[in-house]
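Colleague: Structure of the sequence below:
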Amino acid sequence: MVRLPLTPAQVEAGRRLGCALRTARGERELGAVAVAAGISPETLRKIESGRMPTPAFGTVVALSRTLGLSLEELADIWQPGAEAQRSAS
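Modeller: This is a model prediction of the structure:
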């Protein structure tokens, strides 16, 4: 199966997600947060820097729990405006 290239919007969404995760991590060491989430420090580094704009769902779940963020909050960061669409439904 060939993976389609990411759109510019997906790349930007990955940057927003990475920034939000980095902000939530605060002063905590990257390695400690990665281990607590069950991922490698390099994976977390790539997500935070935007070099991995579409991390696996399980990775996002683990990071949300480790950092005390809700999945809905992360989804709204990934897809701004989706909250308004959900409210209208």
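Colleague: Please make it C-alpha for all contacts and neighbour counts, starting now.
Modeller: Noted.
Colleague: ok, the residue positioned nearest the centre of the chain - contacts?
Modeller: Central residue of the chain (Cα atoms, centre = their mean): residue 17, 4.1 Å from the mean position. Contact analysis of residue 17 by Cα atoms under 8 Å, 6 or more residues apart in numbering lists 47, 48, 50, 53, 74, 77, 78.
Colleague: run this one through as well so I can compare:
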Amino acid sequence: MVRLPLTPAEVERGQRLGALLRRARGERSMLLTALDAGVSPETLRKIESGRIATPAFPTIAAIADVLGLSLDAVWSEINHTDEGAGLSGPRRDTVERLAS
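Modeller: Next comes the predicted model:
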């Protein structure tokens, strides 16, 4: 399967996700957080650094659960922009890609 290049908006959203997870993890060990979520520490490190800008939904859900974050809060935080709230064009395509 060929992955399409990420849009600047997707890269920015991945960076917001990483920052949110780092803040939520606080002083908790990356190793323990990753193991509790059932992901590799390397995967968590890449997500937190923004290198994996569009992680799989189950991965986000597992990490959020371990950190006590609701998926609504995660979604709201990573999609917060100064632009309008409507979904159209590239943003709609991104949402559809994340949902699949």
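Colleague: Can you give me the TM-score here?
Modeller: Once superposed, chain against chain, the TM-score is 0.88 (TM-score structural alignment, normalised by the length of the first structure); 84 aligned residues with a Cα RMSD of 1.6 Å.
Colleague: returning to what we had before: of the contacts of residue 17 of the first structure, just say which sits nearest to residue 67 of the first structure.
Modeller: Comparing these against residue 67 of the first structure with Cα to Cα places residue 74 closest, at 11.2 Å.
Colleague: what's the burial count for that closest one?
Modeller: Per other Cα atoms under 10 Å, the neighbour tally for residue 74 of the first structure reads 18.
Colleague: Could you name the specific helix or strand carrying the nearest residue to it once chain neighbours are set aside?
Modeller: What sits nearest to residue 74 of the first structure in space, not counting adjacent residues and going by Cα to Cα, 6 or more residues apart in numbering, is residue 17, at 6.9 Å. Applying DSSP states H and E as the criterion places residue 17 of the first structure in helix 8-25.
Colleague: Which of the residues in that helix are classified as buried?
Modeller: For helix 8-25 of the first structure, a neighbour-count test (16 or more other Cα atoms under 10 Å) marks 11, 13-22, 24-25 as buried.
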